[in-house]
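1. Next one to model:
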Amino acid sequence: MSKPEILVTDRFIPVVLDGLNSAFVTHELWKADDPEAVLSSVAGNIRGIAAGHTIPFNADFIDRFPNLEIIANFGVGYDNIDAAYAATRNILVTNTPDVLTEEVADTAIGLMIMTARELSASERWLRAGNWNGPYPLTRGTLRGKKLGIFGLGRIGKAIARRAEAMLMEVSYHNRNPLADVDYRYFATLTELAAHCDVLLCAAPGGPATRHIINTDIFKALGPEGMFINIGRGSTVDETALIEALQNETIMTAGLDVFEFEPKVPQALIDMDHVVLLPHVASASQHTRDAMGQLQVDNLTHWFKNGAPITPVAETPWPRS
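-> Have a look, this model is predicted:
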C-alpha cells in the first residue's frame, strides 16, 4: 500500500521531519525555490498537511487541496487556520495541547517575576559596570498582589496553581464561568482588570479576541498595574499598550508575544523597564520535541486508525 502524500509547510525540528519522512511521501514546501509551482503540481495528491505558522490557512488556500483530510498544526494556538471553514469540508484540524502546558506556565511565572522585580534591567545594569552602589529599589512586587487571568484554559489553570503557591489571590475572565475551579469569576475583562494588580493574558488569538486588551482595559488596570502576555499578540492593541506605558497609565509589562512577530515596536524596545521575550514560552528542546511528536502522531494516527488524537474544537469529530 502506498504511503499518503502530505505537505510540509515549514522547516520543523528533526523529530517532526524524521517522523514525517518515514511515514509519508512528503512534499517539503519550505525547501522549494518556487513554492507556487510545487503547490500547483502536488495539490491534488495531498491528503494531509503538517502546518506551521508561516502560511495563513484561509478558505482559498484550503480549497487548493481537493483531497485534503487533515491539517496537523504545530502548537496549541491555531488562529492561523480557518478551522471553522475546514470543518465545512470535513477536514480535521489538530493541535498540540497539554504537552506544552507546564513549560508555558513556568515561563509565565518567570516573566511575571522578571517584570515586577526588574530582573532584566538590573542584570543589564550590573553588566554595564554600574554596581558601585545598590540598584534602585523596585517599585513592583508580587507580595500581596492579585493576579487576574484572561483565558483560564489548560495553561491558565497551570499558571493559577503556581500563583496560589506564591500566595497570590487568583481571579479570571472567560466567556463563561468554569464549574471546576473556585477562583473568582468576572463577567467582563474590564471588571477583572479593575480588580487585579497583575493582568495576565493566556487567551487564544483570532477575530473574537483581536485587540480586546485596549485603552479601556489599561485604564481599568491602573497606574500600579502590571500586564503580562503569553497568549497571542493579536489580543493586544499595541499602540494602546505603548501609550499606556509612556503615559504611566499602567506601571509595566512583560511580553512574550507580539502582534506582528518577529517585528517588535521600537517604542517597546526603548523602554528599559519593560520585559520582552522572543516568543519562547514553550521553547525548550524537551517541550518542542513533545509538541513535534504529537503533531506527527496526529497525522500517523489518522491515516492508520482513522481517528485524530487532539482535534480542535471546530473539528467535526465526536467528543467523548
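2. okay, CA-based contacts and neighbour counts for the rest of this
-> Fine.
3. Which residue ranges of the stretch 1-150 of the chain form strands?
-> 5-8, 25-28, 46-51, 70-73, 92-94, 146-150 (DSSP state E, counting those that start in this stretch).
4. isn't residue 95 right up against residue 80?
-> No. With contact defined as C-alpha atoms under 8 Å, residue 95 does not count as touching residue 80 (11.6 Å).
5. So for the two, which sits in the more crowded spot?
-> residue 95 (22 against 17; other C-alpha atoms under 10 Å).
6. can you tell me which residues contact the more buried one?
-> By C-alpha atoms under 8 Å, 6 or more residues apart in numbering, the contact list for residue 95 reads 72-78, 295, 310-312.
7. one more time with 7 Å, if that's ok
-> For residue 95, the contact set (C-alpha atoms under 7 Å, 6 or more residues apart in numbering) comprises 72-76, 295, 310-312.
8. again with residue 250
-> For residue 250, the contacting residues are 218, 221-226, 244, by C-alpha under 7 Å, 6+ apart.
9. Same list, the residues you listed, but as TSV with secondary structure please.
-> Below are these laid out as TSV (DSSP: H, G, I helix; E, B strand; the rest coil):
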residue	secondary structure
218	helix
221	helix
222	coil
223	coil
224	coil
225	coil
226	strand
244	helix
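10. which of the residues you listed has the most neighbours?
-> residue 226 (28 neighbours).
11. which outside residues touch stretch 61-72?
-> With contact meaning C-alpha under 7 Å, 6+ apart, stretch 61-72 is reached by 43-51, 91-95, 295, 298-299.
12. What of stretch 113-131?
-> Against stretch 113-131 from outside (C-alpha under 7 Å, 6+ apart): 135, 138, 140-142, 253-254, 272-275.
13. Mark which of the residues you listed are buried, thanks.
-> 140-142, 253-254, 273-275 (16 or more other C-alpha atoms under 10 Å).
14. out of the residues you listed, who's nearest residue 7?
-> Closest approach to residue 7 among the buried ones among the contacts of stretch 113-131 (C-alpha to C-alpha): residue 254, at 36.2 Å.
15. Another sequence for comparison is provided below:
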Amino acid sequence: MAAPVRSRPALLTGFHFTKPTLAAFSERGDIVGHMDSPTPTVADIPPGVARAVQAIVSTGSVGISDAMMAALPRLSLFCCYGTGYERVDLEAARRRGIMVTHGADANAPDVAELAVGILLASTRRLVRADKMIRRGEWKQRIPNRFGPIAGLSGGKVGILGLGAIGLEVARRLKGFDVEVAYCNRNRRSDVDFRYFSNVMALATWCDYLIVCLRSDASNRHIINAEVLKALGPRGHLVNISRGWAVDEAALADALRNDVIEGAALDVFDEEPYTGTELLELDKLVMTPHFGGGTEHAQRRMTDLVCRNLDNHFSGRPVVSPVPELREWANAPDAPRPR
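-> Sure thing, here's the model as predicted:
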C-alpha cells in the first residue's frame, strides 16, 4: 500500500541540534525520528518511520550510505548541516534520485576565527602556560620552560585549500604581519598570494600550515610524515577541515620526536575522539570540532537548511547543492518530493 500523502514533509534528524534549530526545522515539516548514532546504519532508523521519511537533516561527518537510502523509499533530500559531506555516498544519491545540500559558506567566518585562535594557542603555548600556572609552577621561575617562542610576526603561513574558509583565514591574518601563500587544485585569479601547486612545496616554504580543504577520498592523509618533515622543527600544523586529512599517527610521532614544534586540531579522524595517543602530547592543542559552533554560524546554517527544505518541497531548485550535484539541481530531472 502506498504511503499516505502528507501535507508536511516527514523529516529525520541525525545530529544533536539545539532546541531553536529543531524548532526552525519543525516549522518546515514533521520530525518523525532521530538517529542517535555517530555512524548510523539501517538499524538506527526509528521503527515505523522508514516508509514516511522524505528528508534527512544531519551532517557530512555522519553521512548516509547506499544501504540507508535503499531503506527510505520516499527520501528525496539529504541536508548536511555544515560545509562537509564526506560520508555521503553521492553516487548512490544521484542514482536513487536524492538531492544533497550542504552549508556552503555559512560558517566560514567562524571557522576561520577559530583557526587563527588555535594557531596562536599553539605557537604561543597558551594551553601549556595555563596549566603551568594552575600547577603552581610559575613561582619556580624555570628559565626557557617552553623554549624560544617565535610568534607569528614576520612568519610564513601556508593555507592548504583557499576556498571560503581559507580566504577568511587569510583575511584575518592580515593584521599579523605575516606572508601568506596557498595550495589549491587550481590557481585563483582573484588573489595575489603566492601559489604552490602541491602540498610538499607549500610545507617546505611555510612556518605554519593551516589545513582548510574539503576532505574527500582524494586527500585522505594528505598531511603525512613526509609533509610534516618538510614543515620542519619550528613548524606548526592547524587542521580545521576534516580529521582524515591528517595522518594522526604520523602527527603524534612528529610531535614526540620534535619533527615539528606544535599542532592544533579541531577535527579528528573519528569523532568524538576516544583514543589516548593524542591526549599525552603537551605540544598539541585540541578542540571538539566546534569551529562552526558560534551563535552566528548556527543561525546562518539553520537558515540555509530551512531554505533548502522550503525550496525542495515547493518544487523549486535547492539553494546550496553540493558542488558535484549543482548542475543536476537545476536540471529538468532534478529530484522531486515523493
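16. Now the TM-score, please.
-> The TM-score (TM-score structural alignment, normalised by the length of structure 1) is 0.92; 318 aligned residues with a C-alpha RMSD of 2.3 Å.
17. Take the contacts of residue 250 of structure 1 and write them to TSV, including distance to residue 61 of structure 1.
-> Output for the contacts of residue 250 of structure 1, formatted as TSV (distance: C-alpha to C-alpha, whole Å):
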residue	distance to residue 61 of structure 1
218	37
221	40
222	43
223	45
224	45
225	42
226	40
244	38
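18. If we only consider those residues, which is nearest to residue 23 of structure 1?
-> residue 226 (47.1 Å).
19. Show me what that closest one lines up with in structure 2.
-> Using TM-score structural alignment, the partner of residue 226 of structure 1 in structure 2 is residue 236.
20. Test my guess that that match contacts residue 211.
-> No. Between residue 236 of structure 2 and residue 211 there is no contact under C-alpha atoms under 7 Å: 11.1 Å.
21. Could you measure from the aligned partner of residue 291 of structure 2 in structure 1 over to residue 229 of structure 1?
-> By TM-score structural alignment, residue 291 of structure 2 lines up with residue 281 in structure 1. Remark: distance between residue 281 of structure 1 and residue 229 of structure 1 (C-alpha to C-alpha, to the nearest Å) = 10 Å.
22. Overlap of the contact sets of the two?
-> Counting by C-alpha under 7 Å, 6+ apart, the residues touching both residue 281 of structure 1 and residue 229 are residue 256.
23. out of the contacts of stretch 61-72 of structure 1, which are buried?
-> The buried subset of those - by 16+ other C-alpha under 10 Å - is 43, 46-51, 91-95, 295, 298-299.
24. Mind picking the two most distant members of the residues you listed?
-> Top of the distance list for these (C-alpha to C-alpha): 43 and 95, 22.2 Å.
25. What's the match for residue 93 of structure 1 in structure 2?
-> Following TM-score structural alignment, the counterpart assigned to residue 93 of structure 1 within structure 2 is residue 100.
26. Hmm, I typed the wrong one, I wanted residue 237 of structure 1.
-> Match for residue 237 of structure 1 (TM-score structural alignment): residue 247.
27. hang on, its match packs against residue 220?
-> No. In this structure, residue 247 of structure 2 is not within contact of residue 220 by C-alpha under 7 Å, at 8.1 Å.
28. before we move on, back to that, leaving out sequence neighbours, find the closest residue to the match of residue 291 of structure 2.
-> For residue 281 of structure 1, ignoring the flanking residues on the chain, the nearest one in space by C-alpha to C-alpha, 6 or more residues apart in numbering is residue 104 at 4.7 Å.
29. What separation do you get for that neighbour and residue 98 of structure 1?
-> Residue 104 of structure 1 is 10 Å from residue 98 of structure 1, where distance means C-alpha to C-alpha.
30. which of the two has more neighbours?
-> Neighbour totals were compared for residue 104 of structure 1 and residue 98, and residue 104 leads with 24 against 14 (other C-alpha under 10 Å).
31. which residues does the more buried one contact?
-> Each residue near residue 104 of structure 1 by C-alpha under 7 Å, 6+ apart is listed here: 155, 281-282.
32. Which position in structure 2 pairs with it?
-> Structural alignment (TM-score structural alignment) places residue 104 of structure 1 against residue 111 in structure 2.
33. same question, residue 128 of structure 1
-> That one, residue 128 of structure 1, aligns with residue 135 by TM-score structural alignment.
34. what number of residues lie near that match?
-> Count around residue 135 of structure 2 with other C-alpha under 10 Å applied: 9.
35. Tell me the one of the contacts of residue 95 of structure 1 nearest residue 147 of structure 1?
-> Taking those together and measuring to residue 147 of structure 1 by C-alpha to C-alpha, the closest member is residue 76, at 23.2 Å.
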